[in-house]
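Peer 1: sharing a sequence plus its predicted fold:
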Amino acid sequence: METRSTRQILALLEKVDAVHGTYYLFMHGWTTVFGTGLATVRLPSALAMILATACVALVGRRVFDQTAGIAAGFVFALVPTVTRFGQETRSYAFVVLAAALATLFLLRALERPGWLRWAAHTLAVAGIGLVNVVGLTLLLGHGVAVLVHCWCQRRWWSVAWFGLAAAAGVAIAAPVILLGMRQSGRQISWIPDSAPWIVWEQVLGSTLLAVAVTALAVVGVLTHLRRDAAARTLMAAVIAMLPLPVILVASTGDINYFFSKYLLFVVPAWAVLAGAGIAALRRAPLVAAALVVLAALSVPGQLTLRADLSPGWYTYPQARAFQPLSYSEAAQVVEAGYQPGDGLVTSGPWWWARELGVRYYLPADVSPRNVFQQRTAAQRNELFGSDCADPARCLRDEPRLWVLLPADVDEPLSKLPKKQSAVLAERYGVAQVTHVTGLTVALLQRRG
């Protein structure tokens, strides 16, 4: 998407991926200025998670105290999925940041109301809606928190301010919301149902950490409900917990929204509650010891989600949903044997984007033509391209063809569409078959 023009991106968003459109457009501008290197495209997500960590610490300090804030920041940073999505070129780090900012700005606005503070909350809410519509369920928790605050203060103006700010934020994101609802059948109808606890483990990227964070959050709520911070504790609890059952109930229909990546926006609030649980130990050595134990519990998840080929393991700590694919390994094979004039053939489901993935790792002077592709995805304003109806007419006497196939395949022509396979079998022979992680790279040599 980053390599498409702005016009092409907008044309695609009318058909699909509207919910990712803000991120696509941002990254299009970012890469136009800074390039498409690995570190460059990962940096925005890393910066978003860094800022989110700061917001978590500030929220913890405002709701509870300094110790709870520091502990909350550490808890958040230790969550393996924070690491994982802090280096992934997707929009999920941005919704985590937007959710953390929205909560921080809400607390600031309730402490000292003013139109600038409520405007900041509006923009944060808009940010949530523009990058993850499901994250707007956070407003339910915010709304209950505002009611609790106003009930304790016996002042109700903040309810009106919150209503206006939330409505304005949703209005800004309305085009994305409406398009996303219209496209949901194509976009996310594939998501399978899973037990809530299994999804929660996937949200945090660790069974051990899921147990620990949940237990610490419960301790944080129970210990602070007995003090003068009861109202603030209740506010923090509803912000963290209320979106989850609402999303779960909303997922009883044809579309499942209770999916680990879509629930990441609640992690900051849960980290705040867990930080309060650690702070209940009071003494600094005990707090430090608790954080060390929590860090130790996170190690298996951290190591796994930092490993090579881990980004596709979105079901961790459960088994992989699919075999990982190493585009870089496949690119090394093609680059090592490439000759000018070589062509390219790809096969398999379009969503693995094998050609795009491999081309990303190839140097500019290694660019084999996709011989059977009639129109590219960008030309069609779609996520996938279209192939020639008559494969024989698309070949241009290329002396050699590189074939990219899924999984381990010993007979590459058998895995291609029948018409393509027939044409290639008549004109080419298999010269080389190389298996890399999740992919097969075959080289065909023209007969005669």
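Peer 2: Thanks, I have it.
Peer 1: drop to CA atoms for contacts and neighbour counts, all remaining ones
Peer 2: Will do.
Peer 1: residue nearest the centroid of this protein?
Peer 2: For the chain, Y92 is the residue whose C-alpha lies nearest the centre (CA atoms, centre = their mean; 3.7 Å).
Peer 1: number of nearby residues for P363?
Peer 2: By other CA atoms under 10 Å, 10 other residues sit near P363.
Peer 1: use this one as the comparison:
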Amino acid sequence: MWRDESVTHQVAHRSLADLWQMLAHIDAVHGLYYLCMHAVFGAWDGGLLALRLPSTVGAALAAAGVGAIGTRLAGRRAGLLAGLVLAFLPHMQRYAQEGRSYALVCAAVTWATYCFVRAMGPRGTALRGGGGHRRSWWAAYTALLSLACWLHVFAALAVVAHGFTLGWLRAPRGVWLRWGKAAATVLTSLLPLVLVSAGQAQRQLGWLAQPGTGTWLQFLALTVAALLLSWACRPRADGRDTGHAGPDTERTILVKLALPLLLAPFALLLTASFLRPWFVERYVLYGMVGLALLAGAALDRALAHRHRLAPVARVLAQALSAAVAVAVLLPWSMSLRSPDSRKDNTVAVAQVVRAHARPGDGVLFLPARRREWLLSTPAVYQALDDLALARNPAASATLQGTELADDAIRRRIRAADRIIALTDPPEQPLDTTAQETAKRETLARYFHACRSSQVRGAQIIVYTRSGQCVPASGR
């Protein structure tokens, strides 16, 4: 469990009153997800399995939705391949096994996109002036997109991507009106969340920096790959791919649906970061749906042309493709399932603290936000005296609690005999607030580092008074 999952775990275990009070001050953007997880833990407090199971279900639903879209627009085999591609994408695998909202957002956007496709009617008839009466599909589209946006506000960028699709397809006025009504309903329903979370944005996203050159190069590479896949799955001029000819065959609709969904949210969030750094890849995870649709259709086209190869060459080509896929994806997939794939490991931190702690020990978190390392293991945390804490997270309606003034922190540290300090690794920059400076200076002046342990993304140091350090072998 890493720090973000630890936040989910401890917040979802608060009472509804405490949770509601916290959302008025911080993390409203994740409010609906926390409420869902509160219900999950209320029904079954199954630890890490319960924490991550909704995300796994969300990823499975997203893959099924991609399969349904691909089947409708490019055939059953293309749909199956697209769903498999989504399931194998490393980004999707990561958030399928993480206790955060992003896989669920992806599932809601995917099925909203399916409803969007169905609202166009068979063979895109709504785009030709027919099938626009499909009110039930527009209603489902509106409801699912609203759900996605309430799970995470940046899902609203999917609405923009769908608008690009309609523009690219030159949709008739009636379709534009129905989509506009749906989009307006979604955005209006989202307005309360936007107003609350806008006031929290600086505290919520203040840790983000401007996207660097590497991020822009990644977007460029993604764009090139998407264009190549679009070319590979382009429809045949004679219409033999879908059974009818014309400029807007299902495969054309697939390309004009998938490309904006993949690129538009990514590009819009990157561009917005020129004004305020808001870009994080996981905020637009649902863009991978577009990539999977393009890849599935391209693979389907490649398989459709395999008859051009001799039988031996066909078998060799398929075996080579499978070997390359395994060689590329398996190491990445295995790496994502190890603790080293995350910034830190709160379970490992708690284990080290449990091993070193003694009754009456004080604990300090440097910086204060690292209190999240122990909040999800209350049996360990509550056995220690939190020397800097003024009000706990629930009482203060915050994620990590509030701390005393620097003078009070100095007094409490000096009154302790043995302190366990949880700090960032040595190479991390130090916070310069008065409280953090007071912690470091008082420890350095009155205590000696007796023992130090490092785990993924964290350092645990046992401080004692001079002459009171007992070597590990003496315990």
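Peer 2: Looks like it came in fine. Computed from a predicted model, the values in this text were never measured in an experiment.
Peer 1: one step back: give the aligned equivalent of the residue nearest to the centre of the first structure in the second structure.
Peer 2: Aligned against the second structure by TM-score structural alignment, Y92 of the first structure finds its counterpart in Y102.
Peer 1: wait, A173 of the first structure touches A124, no?
Peer 2: No - applying CA atoms under 8 Å as the test, A173 of the first structure and A124 come out as separate, 10.8 Å apart.
Peer 1: thinking again about what came up before, so who does the match of Y92 of the first structure touch?
Peer 2: The contact partners of Y102 of the second structure, taken as CA atoms under 8 Å, 6 or more residues apart in numbering, are 55, 95, 152, 282-283, 285.
Peer 1: these in strands, which ones?
Peer 2: When these are checked against strands (DSSP state E), there are no matches.
Peer 1: not counting sequence-adjacent ones, nearest residue to the counterpart of G438 of the first structure in the second structure?
Peer 2: In the superposition onto the second structure, G438 of the first structure corresponds to G457 when matched by TM-score structural alignment. The shortest distance from G457 of the second structure to any residue other than its chain neighbours is 4.2 Å, reached at D344 (CA to CA, 6 or more residues apart in numbering).
Peer 1: need the contact list for that neighbour.
Peer 2: The neighbourhood of D344 of the second structure, defined by CA under 8 Å, 6+ apart, consists of 2-3, 455-458.
Peer 1: in strands, which of these appear?
Peer 2: Of the positions in the contacts of D344 of the second structure, 455, 458 sit in strands, assigned by DSSP E.
Peer 1: which among the contacts of D344 of the second structure count as buried?
Peer 2: Of the members of the contacts of D344 of the second structure, the ones counted as buried by neighbours, 16 or more other CA atoms under 10 Å, are 2-3, 455-458.
Peer 1: export those residues to JSON lines and tack on distance to A182 of the second structure?
Peer 2: Conversion of these to JSON lines gives the following (distance: CA to CA, whole Å):
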{"residue": "W2", "distance to A182 of the second structure": "37"}
{"residue": "R3", "distance to A182 of the second structure": "37"}
{"residue": "V455", "distance to A182 of the second structure": "49"}
{"residue": "R456", "distance to A182 of the second structure": "46"}
{"residue": "G457", "distance to A182 of the second structure": "44"}
{"residue": "A458", "distance to A182 of the second structure": "47"}
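Peer 1: widest-spaced pair of these?
Peer 2: Using CA to CA, the pair of these lying farthest apart is R3 and V455, separated by 13.3 Å.
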